[in-house]
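Student: Structural data only, the sequence is not supplied:
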């Protein structure tokens, strides 16, 4: 039942002369999160088993979590396990068993998988032979589309020629690397291991294979970063010749070492919202002049080799089948996470169970939330297309859309609601505001907005992905 909605500032932003810098107070989350109802523990396995008997629909993805890191980056709040050779080998053995067990289920085999993503932790801590073994099992057992995007998330330290060759042999056709900044001084301050020279050499090695798309993350708003150093990062990015980049703004998490260092005064306060808005605008202007293609509000591509498929699918609420300890997934709107503790993960595999440790049943509005997530990722709302989700956005959300237009966050062009530059910068806030509006309009009560599934490739402190699943901490 639709009911009158009081449009709040949190939904629509505020009317100010400079909406890019002041429409909202700040971006408080890396990703917008839909509402849902957490299921009690005794229903987790039953929910998985039931969902796996149904056919899959639409483009789908698979996410593989490698929960090991040699070091913990100062901004990361999702560290799981320190890399130990014997422990990683045991984990790979169990992950292969999980792949074989899950691949046999009817839903997994019911439709092609269009994107595969290896994240972490860091997959770089796998040996070349382990990479080959996993790639062989995945290609043998999962129904990969013939143009499947297979991404290997990596740090630079430890990315040897042998591992690059192993990835290509295993079928990976895309590398995603967490540069965050090319500035060697700032990198050292953030506990990043390798200097600019090593990064550029490894990028050139990857490019020289001429067999993979190479993309990196850059973060604006870091402590010690200036506008000049940010522009220099962009220049180096363009000069490197790589295929694409995600540009994320820093979202400081209170439990990270970086946040603690800033609180103690041992690290300078990072850029505020106004400065981050300026750097966002500078990046758009710079990359436009260099004729990079805008694939989403935060992702750019240079060549046709870069498609950004996994990221967009996960932000659109597409099905993401999870594999590995700490992995998050999304099945028919149900967000889920797999066991984070290795012993619990191993015990479930030994018992022949999918190691599920949490399931959130979707809100009745989840298809509408997914349609909105896909639209905000692209920077425009195709209202005619979004109405196909079963929710009549074009009519029922008109008051909120008009408020956005009035506040300089969007422009109405027929059936399209195009985000302005300010709207692109505040896209996550606006998506969260739209979700609040839908819940209020329909009388749905949010259960705290719990969300555990759908992994977009994302920096742990940045605003690029769905989701409150464990963030990938790409180190170097």
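Tutor: Ah, there it is. In this text, all values refer to a predicted model and were calculated from it rather than measured experimentally.

Student: all contacts plus neighbour counts: C-alpha atoms, from now on.
Tutor: Will do.

Student: Correct me if wrong: residue 158 contacts residue 124.
Tutor: Yes: when contacts are counted by C-alpha atoms under 8 Å, residue 158 is listed as touching residue 124 (6.5 Å).

Student: between these two, who's got more neighbours?
Tutor: Legend: neighbour count by other C-alpha atoms under 10 Å for residue 158 and residue 124, higher for residue 124 (29 against 13).

Student: count of residues packed around the nearest residue to the more buried one once chain neighbours are set aside?
Tutor: The shortest distance from residue 124 to any non-neighbouring residue, by C-alpha to C-alpha, 6 or more residues apart in numbering, is to residue 154 (5.3 Å). For residue 154, the neighbour count with other C-alpha under 10 Å is 27.

Student: A further structure is provided below for comparison with the first:
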């Protein structure tokens, strides 16, 4: 098990080790979870949001033109004929119809919609419009605040962007990942920088909120390389730029092999932390300000001094996905997950099984539903992803003692600030937000994550070094 130690000294380097993974879903499944009937579980969903809970719909479109080697998500390349994609859209619409019949889904106003993948932009403009019509037919969108659609550069056209806008999309995001030709080849990114720039222009001309993703901390990456990536990202003029550290433990074995073949050595954890610290200062020097631990937007406000961050704009789907126990995500599509009420439901990951079952049954009888999702600490454990923890949204009497004690220690060590009615992350907390998620997780959850990391190493992935420095 990882042994994260906290430093008492006045330093941003609060932890002596760096976790080798950067995101995961909590709570984790366990052998103690009861398998329950999906129909009965859906019947238990309440028709009224509780304790300021938010409702998000997530749609997974797994089709990709090429498979990027860094990507950990379920995706396929067999979409080369339109009929198969059309069948998948029909299946998602059938799943909408089935689930919306339950009052706790169909009658609860939706706050957020996110369409991800895979690459949803492989859908045609007509399929996008049909998808949007089904959303309006089956759900209450009267309180919809954010509607995100993910893009893949090669599949984007102005007509598709206009179709997205027509159905209510107000935020689009696409992964540039890197501009460096060597890393683009290793990641199997087949779009060109010219295509990236063209899509960025089309998107920013169409939507008020456009985001791009850049990966950093790549094996062999220099600080000059990172500065060049930041400059190229800024030049696209998007609303926000997300800088994600490369998640080696989730990437494919092919990516690991290609780094080795090219003699590119993984960066040390100290180097990656140093890059994060430099990147924050570099983006500020370029007129940008952080809106969380990894995302930056151009600062358009008059300020009299340095601020830690400004949560405007906020990626609201992120806040719900990594939210409180009363926040809910209803998943649609192959491999999609539903986290709602007292259960988690996992859709079949097989594309054929997903389509065939909805065509024949109009429901997913094979969906795996696990009950007894009693997790009062969820909002605390996920707090470092959001950066804000509203105290009145937590049932404190039911929170495990170890999580409450670690939160108190995080405050005492300067990772978290107690603001009376809420907790917020400090600069040190943002620097180590992933470590803090792990630190706040009860011991059983930490052990579950450790075992998954060890399994991926056993499969052949190079383990990340984790030691930053030795505590004296």
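Tutor: Noted; the coordinates are in hand. On a predicted model such as this, the values are computed, not experimentally measured, just so you know.

Student: Please identify the buried residues of the top helix by length along the second structure?
Tutor: Determined from DSSP state H, the single longest helix within the second structure is helix 82-100. Neighbour counts over helix 82-100 of the second structure (16 or more other C-alpha atoms under 10 Å) mark 85, 88-100 as buried.

Student: just those residues now: which is nearest residue 257 of the second structure?
Tutor: Minimum distance to residue 257 of the second structure across the buried residues of helix 82-100 of the second structure is 32.2 Å, recorded for residue 85 (C-alpha to C-alpha).

Student: In the first structure, what residue corresponds to the closest one?
Tutor: Aligned counterpart of residue 85 of the second structure in the first structure: residue 88 (TM-score structural alignment).

Student: where's the residue nearest to that match when sequence neighbours are not counted relative to residue 399 of the first structure, distance?
Tutor: Distances taken as C-alpha to C-alpha, 6+ apart place residue 126 nearest to residue 88 of the first structure, at 7.2 Å, with adjacent residues excluded. Applying C-alpha to C-alpha, to the nearest Å, the value for residue 126 of the first structure to residue 399 of the first structure is 52 Å.

Student: between those two, who's got more neighbours?
Tutor: Between residue 126 of the first structure and residue 399, residue 126 has the larger neighbour count (other C-alpha under 10 Å), namely 21 against 15.

Student: ok, that one to residue 199 of the first structure distance?
Tutor: Using C-alpha to C-alpha, we find residue 126 of the first structure at a distance of 19 Å from residue 199 of the first structure.

Student: And for residue 166 of the first structure?
Tutor: Distance, residue 166 of the first structure to residue 199 of the first structure, using C-alpha to C-alpha: 20 Å.

Student: so residue 206 of the first structure makes contact with residue 165?
Tutor: No: in this structure residue 206 of the first structure lies outside contact range of residue 165 using C-alpha under 8 Å: 9.5 Å.

Student: which of these two has more neighbours?
Tutor: Each of residue 206 of the first structure and residue 165 has its neighbours counted (other C-alpha under 10 Å); residue 206 has more, 21 against 16.

Student: Give the aligned equivalent of that one in the second structure.
Tutor: By TM-score structural alignment, residue 206 of the first structure lines up with residue 203.

Student: Quick check: its match touching residue 160?
Tutor: No: using C-alpha under 8 Å, residue 203 of the second structure is not in contact with residue 160, being 10.5 Å away.

Student: how about the closest residue to residue 168 of the second structure other than its chain neighbours, secondary structure?
Tutor: What sits nearest to residue 168 of the second structure in space, not counting adjacent residues and going by C-alpha to C-alpha, 6+ apart, is residue 147, at 6.7 Å. With DSSP: H, G, I helix; E, B strand; the rest coil as the basis, the three-state label of residue 147 of the second structure is strand.

Student: right, and residue 147 of the second structure touches residue 112 too?
Tutor: Yes: assessed by C-alpha under 8 Å, residue 147 of the second structure is found in contact with residue 112 at 5.9 Å.

Student: Tell me which stretches of the stretch 151-300 of the first structure form helices.
Tutor: Taking DSSP state H, counting those that start in this stretch as the criterion, the stretch 151-300 of the first structure carries its helices at 161-170, 184-189, 196-208, 227-240, 257-264, 273-289.

Student: try the stretch 351-472 of the second structure
Tutor: Counting by DSSP H, counting those that start in this stretch, the helices of the stretch 351-472 of the second structure are 351-361, 378-381, 383-386, 401-412, 427-431, 433-440, 443-458.

Student: can I get those helices in a markdown table with distance to residue 231 of the second structure?
Tutor: Shown next, in a markdown table, are these (distance: least, C-alpha to C-alpha, whole Å):
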| stretch | distance to residue 231 of the second structure |
| --- | --- |
| helix 351-361 | 39 |
| helix 378-381 | 34 |
| helix 383-386 | 26 |
| helix 401-412 | 35 |
| helix 427-431 | 22 |
| helix 433-440 | 25 |
| helix 443-458 | 34 |
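
Student: Any idea which of these gets closest to residue 212 of the second structure?
Tutor: Once the helices of the stretch 351-472 of the second structure are compared by C-alpha to C-alpha, helix 383-386 is nearest, at 18.4 Å.

Student: Can you give the distance of that closest one from its chain's centre?
Tutor: Between the centre of helix 383-386 of the second structure and the centre of its chain there are 12 Å (C-alpha atoms, centre = their mean, to the nearest Å).

Student: now do stretch 56-69 of the first structure
Tutor: Distance, stretch centre to chain centre, for stretch 56-69 of the first structure: 11 Å (C-alpha atoms, centre = their mean).

Student: which residues sit against it?
Tutor: 79-83, 88, 107-108, 110-123, 125, 310, 313-314, 318-329, 332, 455 (C-alpha atoms under 8 Å, 6 or more residues apart in numbering).

Student: Now go through those residues and say which are in strands.
Tutor: Among these, the members found in strands (DSSP state E) are 81-82, 113-120, 319-323, 328-329.

Student: quick one: contacts for the residue mapped onto residue 150 of the first structure from the second structure?
Tutor: Using TM-score structural alignment, the partner of residue 150 of the first structure in the second structure is residue 147. By C-alpha under 8 Å, 6+ apart, residue 147 of the second structure lies in contact with 112-114, 168-171.

Student: which one of these sits closest to residue 275 of the second structure?
Tutor: When those are compared for distance to residue 275 of the second structure (C-alpha to C-alpha), residue 171 wins out at 28.4 Å.

Student: The first structure: which residue goes with the closest one?
Tutor: Counting by TM-score structural alignment, the partner of residue 171 of the second structure is residue 174.

Student: Turn the contacts of residue 147 of the second structure into JSON lines, including distance to residue 380 of the second structure.
Tutor: What follows is these, written out as JSON lines (distance: C-alpha to C-alpha, whole Å):
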{"residue": "112", "distance to residue 380 of the second structure": "22"}
{"residue": "113", "distance to residue 380 of the second structure": "24"}
{"residue": "114", "distance to residue 380 of the second structure": "24"}
{"residue": "168", "distance to residue 380 of the second structure": "32"}
{"residue": "169", "distance to residue 380 of the second structure": "31"}
{"residue": "170", "distance to residue 380 of the second structure": "29"}
{"residue": "171", "distance to residue 380 of the second structure": "28"}
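
Student: No further queries at this time; thank you.
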